[in-house]
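Engineer: pasting the structure only:
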């Protein structure tokens, strides 16, 4: 019981709206002094000062305090003195709850992870009118770290299944490795960033993997033969998307919409979720986007920049924005990837004065 409560209360807190007699303030009264799954629930309790409202709160029950002290604080002292003991105990207890199934239930075979998987695909338009495609390819499994491996990105023009210029391939701009994953697995990631003109653009991409680097053992990763599609009718504009720290709007999101085709876009919008990490609330809103005005205008005729202002209270702190943009062409809605924040090509969280106010 002590372990279950401590493991459960290393995260979260008591909400004032639900338990006003315990949390007499506002928002959430946290159980410990970090937002991590760590042993601070124990170190705060043993070494002090504890901020757990269920140990020293205004309510008379002090349920955490009574449970933690029920064995003379022996368990909590062991958690406080060893983060590893706390982690292993929590893994065992939580694992027992997750792994317990009713008798008679037949479990299927374990899910086998995908060994090669692209992620973080993002198409952007720069202020200079260049299309930028970013994507990371993960190779996952036991003992996959191979510094001799050569992974190459290939892509096709928007009007073809091949590359008209004959030069549509690139090496990664960075490679990272992780060797300490659970279950004996490892991960090697290859990140690519390539440019094209708006006229050439992209229609799809795929990869070749040379395991020994000499061309003798090359395989193609092409999504089962169909390649990985690129939708260039909408794109992100990171240079013109950013957080706003004043007024009634918390962010400006700019989207590039393709306008050189026979069918023009309608219903260009941004769906945004603004999270408050203190009150643990989230507001979901859809904002219509309109053609941008200077300086938020497209430098190329193939695209029109659309801008949407995301409403929010800039006086609050610890706010994070997730959003995705969409546009409708001939009755079909095209949606971009789910992004976090703005101000960057990659997924960067907008953090509004998260230290204090």
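Structural biologist: That came through, no problem. The structure displayed is predicted, hence computed values, not measured ones.
Engineer: C-alpha only now, for contacts and for neighbours.
Structural biologist: Fine.
Engineer: and the closest residue in space to residue 15 that isn't next to it in sequence, how many residues sit next to it?
Structural biologist: What sits nearest to residue 15 in space, not counting adjacent residues and going by Cα to Cα, 6 or more residues apart in numbering, is residue 28, at 4.4 Å. The tally of other residues near residue 28 (other Cα atoms under 10 Å) stands at 20.
Engineer: residue 28 and residue 237, how far apart?
Structural biologist: Here residue 28 is placed at a distance of 36 Å from residue 237 (Cα to Cα, to the nearest Å).
Engineer: residue 202 now?
Structural biologist: Residue 202 is 16 Å from residue 237, by Cα to Cα.
Engineer: check it against this one:
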């Protein structure tokens, strides 16, 4: 690896895989790939909460269907668009599980992987983490800002009503049976939501005996007449919607789903169709595949003696067992995201750390990769010809010198570091302090942070609120080296953010794409 103009430093890594596909570093495509296969938030089916009732995966699948269910594909309206957030007071959308699922996704909101995309990702992660198939994921959904029409089928409705509703959503009769069977592989029915089917106070009846595992027991139990699925055997015949749907073609489709492999393959197809149902005018990306090689993150540390430490971590897909890395840092653990584990191609991370003079401004860097699979010539990992660059590391003479004039001292996971003896933590009023280090010789006139507040009070419809705070010099933090420190309070619960820096009447905005994952320590 070497930094153009200033750093004649070369990194060589020997691997044994072809270097495809490519997603530009910190582009929306890169963020989709990072969210899908590294899973910083979608890393387990239980996410960051516990649930004593239905499997979390079942709640994620249910909220996706209820969000999609008012779609009219012929009219090009509705689909996975997060309109469900405005429809939770309707009788067709009962249950705390829908709200719990939206709260899961609300806490990771950002403009790229927004609530609508998160609902789709929830299906992908929920199924694969429960042992089901890995569904191809496409990004690019757009959030609705108001409720859509009524349209979620209810269990007391007739077979014709259900068939008409699924046809409006774009599913024929066979696909209706398949989607219901696949969706009801997980979870069940709760008493608070459907007391007509589950009369016992607080009780929960599952669709099959393996409610937290994605399998075809919901099918085989039905065909063997051994099922306890309340939508098949409830005493209130009016609510036996699964029985009416499953038997609507004389059990032909259900018998085809009795084969476990056929069930998994079919469910992948119909679930993918469900999450890709979007309003007309919305163009989704191509399916996001795991990148063979990318930079995972970059940290900058200002040291004493006019030195700057640069730490770059690279990410490799399914590296050779005998790969050789020129690095003085140990290999970090592979990603345990269920989506990447399902591909049998684990990621490995390699970190490289070195120092440069603080007067040097790195322009960009790249990698030369020795790879026997792609020929004798080294592969050049240069971010599609652009090199790997970061806004705060690039000299921008048309505006002002950004590099080392403003250094963010916080990271996306709410860690805020200054040095080993000064750590900015949460305050007593559930807020955090953002700190930036400003070079004293190149001080801006104003710095502000605009951030998305995702606390429940700020998001009554699960729509985050945008707040702005100005930075000011912080007398509690003494100057260090060539820097002074400015701080600004933000809500404890936030996701995406931008920094705006004003100097000499000119402004530059550093957005989340340019800041996320960078932690800067001043020691």
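Structural biologist: Nice, thanks for sending it over. Bear in mind the structure is a predicted one, so any value in this text is a computation, not a measurement.
Engineer: check contacts around residue 335 of structure 2.
Structural biologist: Residue 335 of structure 2 makes contact with 37-38, 346-348, according to Cα atoms under 8 Å, 6 or more residues apart in numbering.
Engineer: you'd agree residue 519 of structure 2 is up against residue 407?
Structural biologist: No: judged on Cα atoms under 8 Å, residue 519 of structure 2 makes no contact with residue 407 at a distance of 9.4 Å.
Engineer: how many residues are close by the residue nearest to residue 81 of structure 1 when sequence neighbours are not counted?
Structural biologist: By the measure of Cα to Cα, 6+ apart, the closest residue to residue 81 of structure 1 outside its immediate chain neighbours is residue 43, 7.6 Å from it. By the measure other Cα under 10 Å, the count of residues near residue 43 of structure 1 is 22.
Engineer: and residue 43 of structure 1, that's in a helix?
Structural biologist: Yes: under DSSP: H, G, I helix; E, B strand; the rest coil, residue 43 of structure 1 sits within a helix.
Engineer: how close does it sit to residue 284 of structure 1?
Structural biologist: Using Cα to Cα, residue 43 of structure 1 is found at 37 Å from residue 284 of structure 1.
Engineer: ok, now residue 278 of structure 1?
Structural biologist: Distance from residue 278 of structure 1 to residue 284 of structure 1, by Cα to Cα: 17 Å.
Engineer: neighbour count for those two, which is higher?
Structural biologist: Applying other Cα under 10 Å to residue 278 of structure 1 and residue 284 shows that residue 278 carries more neighbours, namely 17 against 12.
Engineer: can you tell me the SS state at the more buried one?
Structural biologist: coil.
Engineer: cool, residue 200 of structure 1 as well?
Structural biologist: coil.
Engineer: now it: how far from residue 152 of structure 1?
Structural biologist: 20 Å.
Engineer: next: residue 76 of structure 1.
Structural biologist: Residue 76 of structure 1 is 52 Å from residue 152 of structure 1, by Cα to Cα.
Engineer: neighbour count: the two, which is higher?
Structural biologist: residue 76 (23 against 18).
Engineer: which element is that one on?
Structural biologist: helix 74-81 (DSSP states H and E).
Engineer: please name every helix or strand in contact with that helix.
Structural biologist: helix 2-8, helix 40-47, helix 83-99 (3 or more Cα pairs under 8 Å, 6 or more residues apart in numbering; DSSP states H and E).
Engineer: tell me the most buried of these?
Structural biologist: Across the helices and strands packed on helix 74-81 of structure 1, averaging neighbours per residue (mean count of other Cα atoms under 10 Å) puts helix 40-47 on top, at a mean of 22.
Engineer: can you give me how far that helix is from the chain middle?
Structural biologist: On the basis of Cα atoms, centre = their mean, to the nearest Å, helix 40-47 of structure 1 sits 31 Å off its chain's mean C-alpha point.
Engineer: which helix or strand lies directly C-terminal to that helix?
Structural biologist: helix 53-56.
Engineer: helices or strands up against the helix or strand following that next one?
Structural biologist: For helix 53-56 of structure 1, the succeeding helix or strand toward the C-terminus, using DSSP H and E, is helix 63-68. Counting contacts by 3+ Cα pairs under 8 Å, 6+ apart, helix 63-68 of structure 1 is packed against helix 2-8, helix 53-56.
Engineer: what residues of helix 63-68 of structure 1 count as buried?
Structural biologist: When burial is assessed from 16 or more other Cα atoms under 10 Å, helix 63-68 of structure 1 yields the following buried residues: 64-65, 67-68.
Engineer: with distance to residue 14 of structure 1 added, can I get those residues in a markdown table?
Structural biologist: Output for those, formatted as a markdown table (distance: Cα to Cα, whole Å):
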| residue | distance to residue 14 of structure 1 |
| --- | --- |
| 64 | 12 |
| 65 | 15 |
| 67 | 17 |
| 68 | 17 |
